[in-house]
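In: got a predicted structure here, sequence first:
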Amino acid sequence: MMRGLRSMIIMHWIFAVVTAAVLIYALFVLVAQTGACHPGAFAGGLALIAALLVLLAWPVSLRITKPLERLEDSALRIARGELSARVEISETHVIGKQLGDAFNIMAETVERMVRGGKELTANISHELRSPLARIRIAGECLKEALERGNPEEAQEMLQAMWEDIEEADRIIGRILEFSKVDLHEPLAMAEQVAPAQIVEGLARTLTPFARSKGIEIGVDLDQGVRVVGSEEWLRAAFKNLLENALRHTAAGGSVQVSVRSGDGCVLLEVTNSFAALEPEELELIFKPFYRGRTCNGEGTGLGLAIVRKIVGLHHGEVGARNVPEGFQVWIRLPAAMQA
């Protein structure tokens, strides 16, 4: 965009300079042909050329300063807290339209980030309020039990407090993980990654936990596919996805994971024997702290939100759908170019 803006300004000034050079050359030719060089006439010619240059430069100046004034006004409005402020510039104003579009994209990004930060703060307060309130109540009960000399009740209150402290710690840990992904810069140290190898390792690690719940993990992996990205972040996304599936699968159920290629993409699908969701929930489950109507109370509601952010960093897509086998979350990532 800036290259196009500079090119347009340079073209205007080249035109003005060439025009001035032609006029000055014509003036000297006229003086040479007439053989006369009246000082007043020559000065008048130069003054006329200067006036023509001003007339040529004036429109260029207006086309630059007017949009900048509007940009300044909108920027000051945003600084005052009017995050919805946008700059409107006519389609016919090429230079201003380019600047305006870039400014509006920035303004929308800032508004979305601020709004997201406020929502996250509100959600954090809500999520931490419950365990903290229970800890306070348990602390009061513990004090009363000790005053009455009831060690059994005091032990129960201590255990309840410990469980709530662990829950608060788990929530804070997930929030930190979510924020780390949210603030992550675009992937600069990208490498070729084998998703099937990551999934295979995670399935092997999570199998003991799955079997303790009576859940079977099945895999169907294409070992030859590759994507470009961060192995660390992709492992975090796949781990969140698999843990979420295991958490929401009943005893005796199964979790099936597949990795395959198609249409220039790598597709990962995690299917578990879970009750079908309502159509509107298929999108809501990726929002931070959202818990569905069938949630069993486990988890923080951040797992799938983290997955979406990591997949977005890799220019991919993530979604959910009901399938005959139960419920499925899929990830589509651009496939790496094969050498």
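Out: Here it is on my side, so go on.
In: CA only for contacts and neighbour counts going forward, please
Out: Will do.
In: and the helices in the chain?
Out: 2-34, 39-79, 94-148, 151-182, 195-212, 231-247, 281-284, 303-313 (DSSP state H).
In: deepest-packed of these, please.
Out: helix 303-313 (a mean of 22; mean count of other Cα atoms under 10 Å).
In: ok now it, how far from the chain's centre?
Out: Centre-to-centre, helix 303-313 and its host chain are 9 Å apart (Cα atoms, centre = their mean, to the nearest Å).
In: so what touches that helix?
Out: Residues outside helix 303-313 that contact it (Cα atoms under 8 Å, 6 or more residues apart in numbering): 174, 177-178, 181-182, 186-187, 233-234, 236-238, 240-241, 244, 285-288, 317-318, 331, 333.
In: any idea of the angle that helix forms with helix 231-247?
Out: 150 degrees (axes from the mean of the first three to the mean of the last three Cα atoms, to 10 degrees).
In: residue contacts, Ala50?
Out: No residues are in contact with Ala50 under the rule Cα under 8 Å, 6+ apart.
In: distance of it from Ala21?
Out: Look at Ala50 and Ala21: by Cα to Cα, to the nearest Å, they are 11 Å apart.
In: let's bring in a second model and compare:
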Amino acid sequence: MFRNREVRRFAVLFAAVAVTAAVIGFLIRPAAGILSLLSSAAFGAAFYAFTRARYQKIAEVSEQIDLVLHHADRIFIGGSDEGELSILQSEVTKMTLRLREQNDALKQEKAHLADSLADIAHQLRTPLTSLNLVLSLLANQPDAGERKALLREAEELLTQMDWLLTSLLKLSRLDAGIVVFQSERVDVASLVDAALRPLQIPMELHDVSLRVDAPEGIEIWGDAGWLSEALRNILKNCMESAGDHGKIEVVCEDNPLYAGIVIHDSGAGFEREELPRLFDRFYRGKGTNAAGYGIGLALCKTIISRQGGTVTAGNHPQGGAVFSIRFLK
């Protein structure tokens, strides 16, 4: 306590005042001098006791700050006493809790980043291994027909890797918050048409029948380009789930509460334990047709939720999977 220069100055000043008062008291009357000494001693003792208690509390706060700096698991909880020190203790407690939350969040992000990098490496390794095998077979294949088939397979693998890298880049941009969505009126019928356009040829090749019920005049607010990307990922997932000779139904709905798009396929649907994880990144499901990369639905949900919408998935009462996109009005 006496290491504080202000306390030392106050002690010297107090001693000088006490001595001066005692001398004057004794000059006036001995009893007055004795009373002055006793009063000064009592006041000095009280001041010393209170100041020492305050410095002990400050030392506790300093110790807690030191523990926080050294990543201790303990946190300081201030007492119920009121006053400036209590306020300081409360602020230190808040700071400690905030730092702990941020530290835990950073640890989780670090673990998530490590897991994501491992998943990305695994996702890329599969087509790369297949591509190396195809190139090896192509080098030793004299038959022209077989060489064309192998070249087509190599092209498909390269297309898959290109789609995977493009989707990962989009996800990373969304995660970094550098994507600025446009807010404009989007016609839902035109949005569905734009999303279906790149999938028409694959649907014809697999004989997937398509029924679209999109009345004119239904509008939502958002970025047409990104919303089309999200819707296309769902439609692609439904096309793969429906398989050859499957069916896909797209119904647009509009009511006073929301405008939405419901997509239903004739595939096998989802297992009950899969439903909570369908939109998790890199989750591929447990079905035999789970041949994707677990990127499309995660990208879809990120795009829609960032624009104020919701997307859910479940099993249709008549069989198959059903996806529902809604935007509140």
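Out: Structure's in. What do you need? It should be emphasised that the depicted structure is a prediction, and the values quoted were computed from it without experimental measurement.
In: map Lys180 of structure 1 across to structure 2 for me.
Out: The equivalent of Lys180 of structure 1 in structure 2 is Arg173 (alignment by TM-score structural alignment).
In: identify the residue range in structure 1 corresponding to stretch 126-136 of structure 2.
Out: Taking TM-score structural alignment, stretch 126-136 of structure 2 hits residues 130-140 over in structure 1.
In: ok, and what's touching that stretch?
Out: 157-158, 160-161, 164-165, 167-168.
In: if we go to 7 Å?
Out: 157, 160-161, 164, 167-168 (Cα atoms under 7 Å, 6 or more residues apart in numbering).
In: cool, stretch 328-339 of structure 1 as well?
Out: 192, 226-228, 264-272, 315-322.
In: one more pass at 6 Å, please.
Out: For stretch 328-339 of structure 1, the external contacting residues (Cα atoms under 6 Å, 6 or more residues apart in numbering) are 226-228, 264-271, 316-321.
In: have a look at how far, on average, stretch 43-58 of structure 1 is from structure 2.
Out: Overlaying structure 2 shows stretch 43-58 of structure 1 at a mean distance of 6.1 Å from the equivalent residues (mean Cα distance after the TM-score superposition for structure 1).
In: quick check: Leu234 of structure 1 vs Cys265 of structure 1, distance?
Out: 15 Å.
In: what's the answer for Gln155 of structure 1, then?
Out: For Gln155 of structure 1 relative to Cys265 of structure 1 (Cα to Cα), the value is 55 Å.
In: over to Thr294 of structure 1?
Out: From Thr294 of structure 1 to Cys265 of structure 1 the distance is 32 Å (Cα to Cα).
In: so the two - more neighbours on which side?
Out: Cys265 (18 against 11; other Cα atoms under 10 Å).
In: ok, that one to Phe238 of structure 1 distance?
Out: In terms of Cα to Cα, Cys265 of structure 1 sits 17 Å off from Phe238 of structure 1.
In: and for the nearest residue to the match of Lys180 of structure 1 once chain neighbours are set aside, the neighbour number?
Out: Among residues not flanking Arg173 of structure 2 along the chain, Val179 sits closest, at 6.2 Å (Cα to Cα, 6 or more residues apart in numbering). A total of 12 residues lie near Val179 of structure 2 under the criterion other Cα under 10 Å.
In: ok, Val179 of structure 2 to Ala195 of structure 2 distance?
Out: 20 Å.
In: check Asn233 of structure 2 too.
Out: 9 Å.
In: now swap in Phe50 of structure 2 and tell me
Out: For Phe50 of structure 2 relative to Ala195 of structure 2 (Cα to Cα), the value is 75 Å.
In: sounds good, over and out.
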